[in-house]
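Asker: starting from these lines, generate the structure:
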Amino acid sequence: MTEFDVVVVGAGPAGSAAALEVARAGLSVALVERGPFPGAKNVFGGVVYGRVLDELIPRWWERMPVQRWVTRRSTMVLTPTQALTVDLRAQDWGQAPYNGATAHRSELDSWLAEQAVAAGATLITSTVVTGRSATGVRTDRPDGDIAAKVVIACDGVNSFLAKEAGLFKAREHNTLGVKETLALPRAVIDERFGLTGDEGADFEIIGCTGDIPGGGFLYTNKESVGIGVVLELDGLTAAKVRPEELIAELKAHPAIAPLVRGGELVEYSAHLIPEGGYRTMPELVTDGMLIAGDAAAMCLAAGIWLEGVNFALGAGMYAGRAAAAAIAKGDTSKAGLAAYRTMLENSFVLGDHRRLRDMPGLVLSERVQRRYPGLVCDLAQGMFEVDNAQPKPGLRKLLREARRTHGVRVRDLLRDGITAMRSLS
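Answerer: Next comes the predicted model:
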């Protein structure tokens, strides 16, 4: 049996951050990954927000493998014939230490694991952890199990270790993220999205998934764009629609087609996303074990935000610190590891999730998904439409007509508005 102070299961962002912190504390740590290399099994359709790395890797932006630095952030609301976009361009986002970046997970995860190994962690690949043992974890390796004082479970959305420990909650709002990567020349991407140099664009889209609760996304890499949809599993099952059909419809939308025209499909991928947020998180601490990342449902899906990697990095960092502190004190019980929860509560990781705990349910509600896109698009079109046959209609009249057209009651509009304001204030 191989022995370490800590074993971290899963070499994603949470796992590598945890292993890095443990190694820096002078303890032995195994970082176990079931793929042939970190990032081999990961797909990703979004943006990495890296400022949490300020605490982990000094001047990380000079070394982290990125595709583009996001300087354009757009939120789009679509109907079959309309598109309303809030488009933000921020010049300082294109300067160090940067706000967000597009990145390939195969490159990002490998780089993060390299930082942990350089600090002293032992990376063990092509190894499946099959469960906990009395002294650590069981694996499928012929040379036996791995002994450790503390196990940090970063083993993904369907965490086997959390389930085995009885900590796993039934997941509400699980979604399936499906992405196509379309190759386009760099010059074409720059021209279509209005970018120069290493500037990048990120579009988050609502109203593009029909009767299935969810949303869409479009973002730029150096010489490709990622486009896809995020779909609630129950809704996808009931609709009996293939995800690629919805992506095809999104690519054909008048607001999207000019941006992706001529793109060559080079990758198709899918990944389960735990979008339930704070209300679906498992217990994060038990005797000898901590849970972080997707295993702990730490994906923030709150309408205008879809973030996961930064929360995984933060949780992994605090898990590593808590494990090292507990071992130093000689108490790796649930009580001895409780500092992990305290660290999370005092940071953005649980601070953001707790404040926005009602947003996943609101965003995936029938009104937000099917009624509000048409309402806001009709309202905007009515404000800007000029026929000169009569004076311009007032906003109150336009809103009343849009509500009636799309079946939105005043009390529902007020209730949803209050929920959003409480979450965002």
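Asker: please make it C-alpha for all contacts and neighbour counts, starting now.
Answerer: OK.
Asker: would you enumerate the residues in contact with the closest residue to Leu272 other than its chain neighbours?
Answerer: For Leu272, ignoring the flanking residues on the chain, the nearest one in space by CA to CA, 6 or more residues apart in numbering is Leu176 at 4.7 Å. Shown in contact with Leu176 (CA atoms under 8 Å, 6 or more residues apart in numbering): 230-233, 270-273.
Asker: ok but Leu176 is inside a helix, no?
Answerer: No. Leu176 sits outside any helix when classified using DSSP: H, G, I helix; E, B strand; the rest coil, being strand.
Asker: where do the strands sit along the stretch 301-425 of the chain?
Answerer: In the stretch 301-425 of the chain, the strands defined using DSSP state E, counting those that start in this stretch lie at 306-307.
Asker: could you grab the helix/strand/coil label for Thr130?
Answerer: Thr130, by the three-state scheme (three-state DSSP), is strand.
Asker: now show me the structure for the sequence below, then we'll compare the two:
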Amino acid sequence: MTYAGPGSQSTVVSDDQARTRMFDVVVVGAGPAGSAAALEVARAGYSVALIERGPFPGSKNVYGGVVYGRVLDELIPNWWEQMPVQRWVTRRCTMVMTPAQALTVDFRTQDWGRPPYNGATAHRADLDSWLAEQAVAAGAVLVPSTVVTGLLRSSAGAVVGVRTDRPDGDLTAGVVIACDGVNSFLAKEAGLFPPGGDSHLTLGVKQTLRLSREVIDERFGVTGTDGVDFEILGCTRGIPGGGFLYTNLDSVSIGVVLGLESLSTAKTRPEELIADLKRHPAIAPLIRGGVEIEYSAHLIPEGGYRSMPRLTGDGILVAGDAAAMCLAAGIWLEGVNFALGAGMYAGRAAADALRAGDTSRRGLAGYTALLEKSFVLADHRKLRDFPGLVLSDRMQHNYPGLACDLVQGLFQVDNPRPKPGLGRLLRRSAKANGVRLRDLARDAWTGMRAMR
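Answerer: Next comes the predicted model:
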């Protein structure tokens, strides 16, 4: 993120300053969205500044996770030959658990272990630097170690640049693309976010544990650069959220994602939940002997489609986490690919508006049109009800136990008693876990309707 704070104020500049702009486009934040936007603008032949608060892109990122790179097909041909990855995910496990049980849907395919691949584990410090290098090679000007402190506006109110903490001052531009991360102060300052709290935010907390490559291969059943991604429900003591475990080349990362409002009222610290997860009988054998080499936390905008701000204003576009474009919909947990897609389309829309000589909100409307035709808004709109369903009380408190008890009942042999029927087992498990069958049916219908 590259921003000042909620107290920042817009500065009005003269019309002459606005017309004699230093850059055609200023992109704030050199994460995936920002670098993709800068790359598109530079390739279109326009001048673009890519501003980064840290000394280099990725320097302040402790995130590492699964990145789905197919969106890069449009940006960087044969990207898989260049992108810095840890492992290619060829095994995906979705797990629900109680303190003593675990039920896992375990899928693997070698189709994901060859080009064009599907997902990969990667360190953001490496990924962000590589993406910014692509933008710079195309002609973007990287401006590191710079904090944006507010917006510049024309006398008519349009955004015409940004204020910075640099000694040489402000940067004027025809379009500002805000990619300044969760809780974007630029989008708020531009009036694009509706009033409201942070109910859509979650806190991701992660430990990275060093294990040898050979141990990881043996325990997770992979070889070479194949990797594994576990997504887990039922490991947060009822706090809305979930857990994860994935393999890097010579380390594994384990952690939890927790609803911020519920976490603030719970008398539980995130590290206690990670300790619970690490002790669980389904997880402990996989990470035994791992040495902690990193502990980190970051905010995630998980509200989806219903929590997005307006994406365009006069002279400004918003992309990536700044626009709440992380998809957290149960079995789909994606963010970087949506940031890359949104940044790419923001860069294209900015170039089109500059070409047409109209950088007003109307002139920049092509951005929304591009997003609606692509997976970025199409997937978010289709799955708009999923975040509420996944973070609901029943999903968090009741359904993990119901699922585990149901499967345990199916496989348990109680001779000389005959096997109970599935309907009886379902009713018994539902009652034991406080689930009414009509609520189960209603939630199932919500999920199926969202996926049609």
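Asker: report the TM-score for the pair.
Answerer: With the length set by TM-score structural alignment, normalised by the length of structure 1, the two chains reach a TM-score of 0.99; 425 aligned residues with a CA RMSD of 0.9 Å.
Asker: go through the contacts of Leu176 of structure 1 and flag which are in helices.
Answerer: Leu233 (DSSP state H).
Asker: the residue nearest to Leu272 of structure 1 -> structure 2?
Answerer: With TM-score structural alignment as the criterion, the equivalent of Leu176 of structure 1 in structure 2 is Leu203.
Asker: again with Glu107 of structure 1
Answerer: By TM-score structural alignment, Glu107 of structure 1 lines up with Asp126 in structure 2.
Asker: try Ala322 of structure 1
Answerer: By TM-score structural alignment, Ala322 of structure 1 lines up with Ala349 in structure 2.
Asker: ok, Ala292 of structure 1 next?
Answerer: For Ala292 of structure 1, the aligned position in structure 2 is Ala319, judged by TM-score structural alignment.
Asker: wait, doesn't that match sit right on Ala33?
Answerer: Yes. Between Ala319 of structure 2 and Ala33 there is a contact under CA atoms under 8 Å: 6.3 Å.
Asker: quick check: neighbours shared by these two?
Answerer: Common neighbours of Ala319 of structure 2 and Ala33 (CA under 8 Å, 6+ apart) are 179, 339, 342-343.
Asker: what's the most distant pair in these?
Answerer: Cys179 and Ala342 (9.7 Å; CA to CA).
Asker: longest helix of structure 1?
Answerer: Longest helix in structure 1, counting by DSSP H: helix 309-329.
Asker: mean per-residue distance, that one to structure 2?
Answerer: By mean CA distance after the TM-score superposition for structure 1, the fitted helix 309-329 of structure 1 averages 0.2 Å away from its aligned residues in structure 2.
Asker: which residues are contacting that helix?
Answerer: Contact with helix 309-329 of structure 1 is made by 5-6, 13-22, 25, 27, 48-53, 56, 149-150, 152, 290-294, 298-299, 332, 336-340, 343-344, 349, as judged by CA under 8 Å, 6+ apart.
Asker: again, 7 Å this time
Answerer: 13-15, 17-19, 21-22, 25, 48-50, 52, 150, 290, 292-293, 298, 332, 336-337, 339-340, 343-344, 349 (CA atoms under 7 Å, 6 or more residues apart in numbering).
Asker: repeat for stretch 41-55 of structure 2
Answerer: 2, 23-30, 38, 60, 138-147, 347-348, 351.
Asker: in strands only, show me those residues.
Answerer: 23-28, 141-143 (DSSP state E).
Asker: for the residues you listed, give me JSON lines that also has neighbour count and distance to Glu189 of structure 2.
Answerer: What follows is those, written out as JSON lines (neighbours: other CA atoms under 10 Å; distance: CA to CA, whole Å):
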{"residue": "Phe23", "neighbour count": "18", "distance to Glu189 of structure 2": "21"}
{"residue": "Asp24", "neighbour count": "22", "distance to Glu189 of structure 2": "21"}
{"residue": "Val25", "neighbour count": "32", "distance to Glu189 of structure 2": "18"}
{"residue": "Val26", "neighbour count": "30", "distance to Glu189 of structure 2": "16"}
{"residue": "Val27", "neighbour count": "34", "distance to Glu189 of structure 2": "16"}
{"residue": "Val28", "neighbour count": "31", "distance to Glu189 of structure 2": "14"}
{"residue": "Val141", "neighbour count": "19", "distance to Glu189 of structure 2": "25"}
{"residue": "Leu142", "neighbour count": "21", "distance to Glu189 of structure 2": "24"}
{"residue": "Val143", "neighbour count": "21", "distance to Glu189 of structure 2": "22"}
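Asker: between the residues you listed, which is nearest Arg427 of structure 2?
Answerer: Val28 (54.1 Å).
Asker: which one in structure 1 is aligned with Arg91 of structure 2?
Answerer: Residue pairing (TM-score structural alignment): Arg91 of structure 2 is matched to Arg72 of structure 1.
Asker: what of Cys404 of structure 2?
Answerer: By TM-score structural alignment, Cys404 of structure 2 lines up with Cys377.
Asker: same thing with Leu437 of structure 2?
Answerer: Checking TM-score structural alignment: Leu437 of structure 2 goes with Val410.
Asker: quick one: neighbours of its match, just the number.
Answerer: Neighbours of Val410 of structure 1 under the rule other CA atoms under 10 Å: 12.
Asker: for the one 10 residues further on, same thing?
Answerer: The number of residues packed around Ala420 of structure 1, counting by other CA under 10 Å, is 18.
Asker: which residues touch the residue mapped onto it from structure 2?
Answerer: Per TM-score structural alignment, the equivalent position to Ala420 of structure 1 in structure 2 is Gly447. Contacts for Gly447 of structure 2 (CA under 7 Å, 6+ apart) come out as Phe386.
Asker: now the helices for the stretch 201-350 of structure 1?
Answerer: 233-239, 243-252, 257-260, 309-329, 339-345, 348-355 (DSSP state H, counting those that start in this stretch).
Asker: buried stuff in the fourth one?
Answerer: Neighbour counts over helix 309-329 of structure 1 (16 or more other CA atoms under 10 Å) mark 309-327 as buried.
Asker: now the fifth one
Answerer: Using 16+ other CA under 10 Å as the burial criterion, the residues of helix 339-345 of structure 1 that qualify are 339-341, 343-344.
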